[in-house]
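Participant: Build me a model:
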Amino acid sequence: MRINLTSVWVDDQARALGFYTEKLGFVKKTDVPAGEYRWLTVVSPENPTGVELLLEPDGHPAAKPLKSALVADGIPFTSFAVDDVHAEYERLQAAGVLFTQPPVDHGPVTTAVLDDTCGNLIQIAQYKA
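Facilitator: Sure, this is the predicted structure:
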């Protein structure tokens, strides 16, 4: 068994696609109309056949309160692995990405937290060998 798909709830799929591709560097994999929304996924350019991230509309009644509570408490919705948190932090800041937490060393992992512009905090993490 392996993870095939995971999702992040977004308040605007078009804005999310722009942010996740143009700022974070993911690439669009699937874009299929699904009623008033789209089945819209992105993948890492380093592994285009790997895990897909669904940019899922946050229309379910539970989604917005959960997202708001996580943001209010400073808790990231999900985490993405990077090779060098400091380099990614600098690259993303230069691209205009807002961070709520600069890189912090937690022993076996260094993390930073960014705002995805779609109602979520996202962690980037560098795991040390």
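Participant: make it CA atoms for all contacts and neighbour counts henceforth
Facilitator: Will do.
Participant: just the strands in this structure please.
Facilitator: 5-10, 27-34, 37-43, 52-57, 78-81, 99-105, 109-115, 121-127 (DSSP state E).
Participant: Here is the second sequence; please produce its structure so I can put it next to the first one:
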Amino acid sequence: MRIYVTSVFVDDQEKALDFYTRVLGFQKKHDVPLGGPRWLTVVAPEQPEGPQVLLEPDGHPAVGPYKKALADDGIPAASFAVDDVQAEHDRLTALGVRFTQPPTEMGGNTTAVFDDTCGNLIQIIAL
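Facilitator: Just a heads-up that it's a prediction; the model follows:
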């Protein structure tokens, strides 16, 4: 069993696509119209055939309270691996990304958490 697609609920797919590609550096994989929302996925450029992140619309009534509860409690909705958390923190901060947790050593790993502008906190980690 392998991860094929995982979802991040977003409040605006176009805004999310811009942030996840232009700012984070992912590449668009699929953009399929579905009569309003789209099947919109991004992948790491180093893994174009690897796991996809679905930028999934957050229109279901349960999603809003779920996203808010996670964000209010400081819980990331997703975690992405990077080579160097401090370097990525510096790069993203220069692009205007707001971090809720600066690079922090945790159990032998360094993590940081930022706001993805779409209602989620996202963790980056160097393993």
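Participant: hmm, back to that, so which of the strands of the first structure comes closest to Ser68 of the first structure?
Facilitator: Between Ser68 of the first structure and those, the tightest spacing by C-alpha to C-alpha is seen for strand 121-127, at 10.0 Å.
Participant: re earlier: so which of the strands of the first structure gets nearest Lys64 of the first structure?
Facilitator: Taking those one by one with C-alpha to C-alpha, strand 5-10 is closest: 8.5 Å.
Participant: What is the closest one packed up against?
Facilitator: strand 52-57 (3 or more C-alpha pairs under 8 Å, 6 or more residues apart in numbering; DSSP states H and E).
Participant: If we use 10 Å, what do you get?
Facilitator: Counting by 3 or more C-alpha pairs under 10 Å, 6 or more residues apart in numbering; DSSP states H and E, the packing neighbours recorded for strand 5-10 of the first structure are helix 13-18, strand 37-43, strand 52-57, helix 63-72, strand 78-81.
Participant: related to what we said a few turns ago, could the strands of the first structure go into CSV alongside distance to Ala63 of the first structure and mean neighbour count?
Facilitator: As requested, these are exported to CSV (distance: least, C-alpha to C-alpha, whole Å; neighbours: other C-alpha atoms under 10 Å):
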stretch, distance to Ala63 of the first structure, mean neighbour count
strand 5-10, 7, 18
strand 27-34, 19, 14
strand 37-43, 16, 19
strand 52-57, 9, 22
strand 78-81, 14, 12
strand 99-105, 21, 16
strand 109-115, 17, 20
strand 121-127, 14, 21
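Participant: Thank you, goodbye.
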